[in-house]
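# Fold the following for me, if possible:
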Amino acid sequence: MPEARRRLPRRKLQGIVTGLYRATAKDFVTNPVDELDLSFEGIAGDVHGGATRRSGGREPWYRRGTEMRNERQLTLLAMDELAAAAADLGIPEIKPEWIGGNVLVEGIPQLSWLPPRTLLFFEGGGTLKVDGDNAPCRASGRSIARHCEGRGEIETGFVKAARHRRGLVAWVEKPGRVRTGEGFEARLPEQWLYVR
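All right, here's what the predicted structure looks like:
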């Protein structure tokens, strides 16, 4: 007999943008900026920009390099989650730019747990659609380890320390400009677990 089915209603949360970052077309490490112009391609010139992308290790159901929709145009992070992962690794901090963050936010507890289909409406008019949580990888761990002399084990340790707190990946549903310090509204869809 299946478990009792339960649906959680839609709801809204308020947050604030506390940092913005962009990468070059060659490296996922980002640099701080005051604003981001978002188009249907994501962030122009960013390594994760584009309407499509090539599949990799995260999509084992496709042959590596298959062209597919780019649902990973932006990475959203929360400082409280980064601080918790840093504490587990025994280091003072993890900077958003070290792991390719684009948007740093405050005000939404457990950001990484926001469900897919959540819409983020920014005051500047842009809207992002959350694809889901961002699974931590060794490439990000390697980037952090470069800032922590003698701590090469962080490359693999980050994967465990940042599980379910590595932030979210999202794509641009409606173009617009996002500025540091502006507010946004997260609209969570109705949620349920599929139990057969």
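# use CA for all of it now, contacts and neighbours both
Will do.
# Could you find the closest non-adjacent residue to residue 62?
Setting aside the residues directly before and after it, residue 62 is nearest to residue 55 in space (Cα to Cα, 6 or more residues apart in numbering), at 6.8 Å.
# before we go on, could you also do this sequence so I can check it against the first one:
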Amino acid sequence: MTDLFPSQRRRLPARRIKGRVAGLYRTLDEGFATTAVETLDLGFDGIEGDRHGGATRLSGGREPWYPRRTEMRNERQLSLLAPDELQSVADTLGIPEIRPEWIGGNLLVEGLADLSWLPPRTLLFFKGGVTLKVDGDNLPCRSAGWSIAQHVVGRDDIELGFVKAARHRRGLVAWVEKPGRIAAGEAFEARLPEQWLY
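Alright, predicted model coming up:
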């Protein structure tokens, strides 16, 4: 095994960025789409009764190293999205908008440029006391594309087109590290960990 040459090593220091909750959403039934709400009560299992809640989940196509439906830790309790990334994907697809509800979003956040590029282990400290831990970027899927296509007449190409258009712009998934309540309009601070190239 060879080590990286010193010129290939790169370290970025830890830093902090301020943000704000622009919208909150949750599922109200078994469906994929979410509905706008004023507050989210979060426990260690995420949003109680939400489709993506729970301490564990069943593996799927994102985890090809396990047989499908293997029980595993749920690091995908919450879906975080950014207005600028949603609009960028909509522009690429040639449609007026993509609403957070259409693709199962839970938090719409402002103030973090290139939200989808935040590194894993980033902590989001909300003014009201909740802490979320970012697991990583949310890979775009056909289910979200299908949901968008239901809102755009005559564009059957969106189901597959979304997967390509939203790559690295689909937002993040996170889990609850410290429970509590998040309110629409609430301020938060993102604390990015020190990063290095391995």
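# Fetch the TM-score of the aligned pair.
Their TM-score after superposition, calculated using TM-score structural alignment, normalised by the length of the first structure, is reported as 0.97; 194 aligned residues with a Cα RMSD of 0.8 Å.
# Count the residues that sit near the residue nearest to residue 62 of the first structure.
18 (other Cα atoms under 10 Å).
# Have a look at the second structure and report its longest helix.
Looking only at the second structure and at elements set by DSSP state H, the helix with the highest residue count is helix 83-93.
# Leaving aside the residues adjacent along the chain, what's closest to the residue most central in space within the second structure?
A centroid search over the second structure (Cα atoms, centre = their mean) returns residue 172, at 2.6 Å, as the residue closest to the centre. The shortest distance from residue 172 of the second structure to any residue other than its chain neighbours is 4.3 Å, reached at residue 137 (Cα to Cα, 6+ apart).
# What of residue 189 of the first structure?
Nearest non-adjacent residue to residue 189 of the first structure, counting by Cα to Cα, 6+ apart: residue 10, 4.8 Å away.
# Provide a list of residues in contact with the equivalent of the one you found over in the second structure.
Aligned by TM-score structural alignment, residue 10 of the first structure pairs with residue 14 of the second structure. If a contact means Cα atoms under 8 Å, 6 or more residues apart in numbering, then residue 14 of the second structure has 191, 192, 193, 194, 195 as its contacts.
# Pretty sure the fourth one sits against residue 118.
Pointing back at residue 194 of the second structure there. No. Here residue 194 of the second structure lies out of contact with residue 118, judged by Cα atoms under 8 Å, at a distance of 11.7 Å.
# Specify the local secondary structure of the counterpart of residue 95 of the second structure in the first structure.
For residue 95 of the second structure, the aligned position in the first structure is occupied by residue 91, per TM-score structural alignment. Assigned with DSSP: H, G, I helix; E, B strand; the rest coil, residue 91 of the first structure falls in the coil class.
# Contacts for the biggest strand by length in the first structure next, please.
For the first structure, the strand reaching the highest residue count under DSSP state E is reported as strand 11-23. With Cα under 8 Å, 6+ apart as the test, strand 11-23 of the first structure has contacts from 29-36, 43, 45-47, 97, 100-108, 179-190.
# now swap in stretch 39-55 of the second structure and tell me
Contacts with stretch 39-55 of the second structure, where a contact means Cα under 8 Å, 6+ apart, come from 24-32, 73-74, 76-78, 130, 175-184.
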